[in-house]
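*Asks:* Need a 3D model of the sequence below.
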Amino acid sequence: MPPHIRRAAELRDAGCVFAGCQAPTWFCDVHHLLHWAHGGETSLGNSALLCERHHTKVHSGYRVQRVGDRWRTWRPDGTEILIATTRLRT
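*Replies:* Sure thing, here's the model as predicted:
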């Protein structure tokens, strides 16, 4: 992945985009959403930051997709992984 696309993905994604993951950018790979071998281009629009664990999951049937300004994650059976948000105590 060219350095300028990696930097742009780091700024946009701020870490692993898999639902519920909080891995920082330096712990992530840039993943082609549509693999280059299947015609996917090397571009920011076809890229997502994923930690090693979740990068492996995506290559094993899980899926991430950017919808609007947020990332969504699906299991191999097509069900979406939804993470409840919690409020931090102040």
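
*Asks:* make it CA atoms for all contacts and neighbour counts henceforth
*Replies:* OK.

*Asks:* Would you map the strands across this structure?
*Replies:* 28-32, 47-51, 63-67, 70-74, 80-81 (DSSP state E).

*Asks:* helices or strands next to the last one in the packing?
*Replies:* It refers to strand 80-81. Here strand 80-81 touches strand 70-74, going by 3 or more C-alpha pairs under 8 Å, 6 or more residues apart in numbering; DSSP states H and E.

*Asks:* Sequence B follows; please return its structure for comparison with A:
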Amino acid sequence: MLGPDGVPLDHGRTVRLFPAHVRRAAEVRDGGCVFAGCAAPTWWCDVHHVLAWVDGGATDLANAALLCERHHTKVHHGFRVERRPDGRWRTWRPDGTEIRTGPQRTGPPLATAA
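*Replies:* Purely as a prediction, here's the structure:
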């Protein structure tokens, strides 16, 4: 997938760290930390691999989520975020229950294969 400037947004497994242009695309899409109820702005956030790099996750926009430092730590200790096909983010506790408090950040719907 290419961004509006023609630069690839999908790096697959060729690089581990998200390049600056993929971060910018995630900032536009996510608007800030995607953890339920968090209002942290983009400049407080890290770009997180939704499916961890060590588990085969790709370094691409589809596998990226903006998380503030606090919530980035939480997802590395059992919490989980996932992006629904309609673009909304969901947050799960380590026990599998969903956190449904606060506003949900919404990006554009996920692209579907034709």
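
*Asks:* circling back to that earlier point, export the strands of structure 1 to TSV and tack on mean neighbour count and distance to Ala8 of structure 1?
*Replies:* Formatted as TSV, those follow (neighbours: other C-alpha atoms under 10 Å; distance: least, C-alpha to C-alpha, whole Å):
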stretch	mean neighbour count	distance to Ala8 of structure 1
strand 28-32	21	11
strand 47-51	26	10
strand 63-67	16	15
strand 70-74	15	16
strand 80-81	16	26
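
*Asks:* Map Thr25 of structure 1 onto structure 2.
*Replies:* Using TM-score structural alignment, the partner of Thr25 of structure 1 in structure 2 is Thr42.

*Asks:* Could you report the neighbour count for the residue nearest to its match when sequence neighbours are not counted?
*Replies:* Residue nearest to Thr42 of structure 2 in three dimensions, not counting chain neighbours: Gly32, with 4.2 Å by C-alpha to C-alpha, 6 or more residues apart in numbering. When neighbours are defined as other C-alpha atoms under 10 Å, Gly32 of structure 2 has 23 of them.
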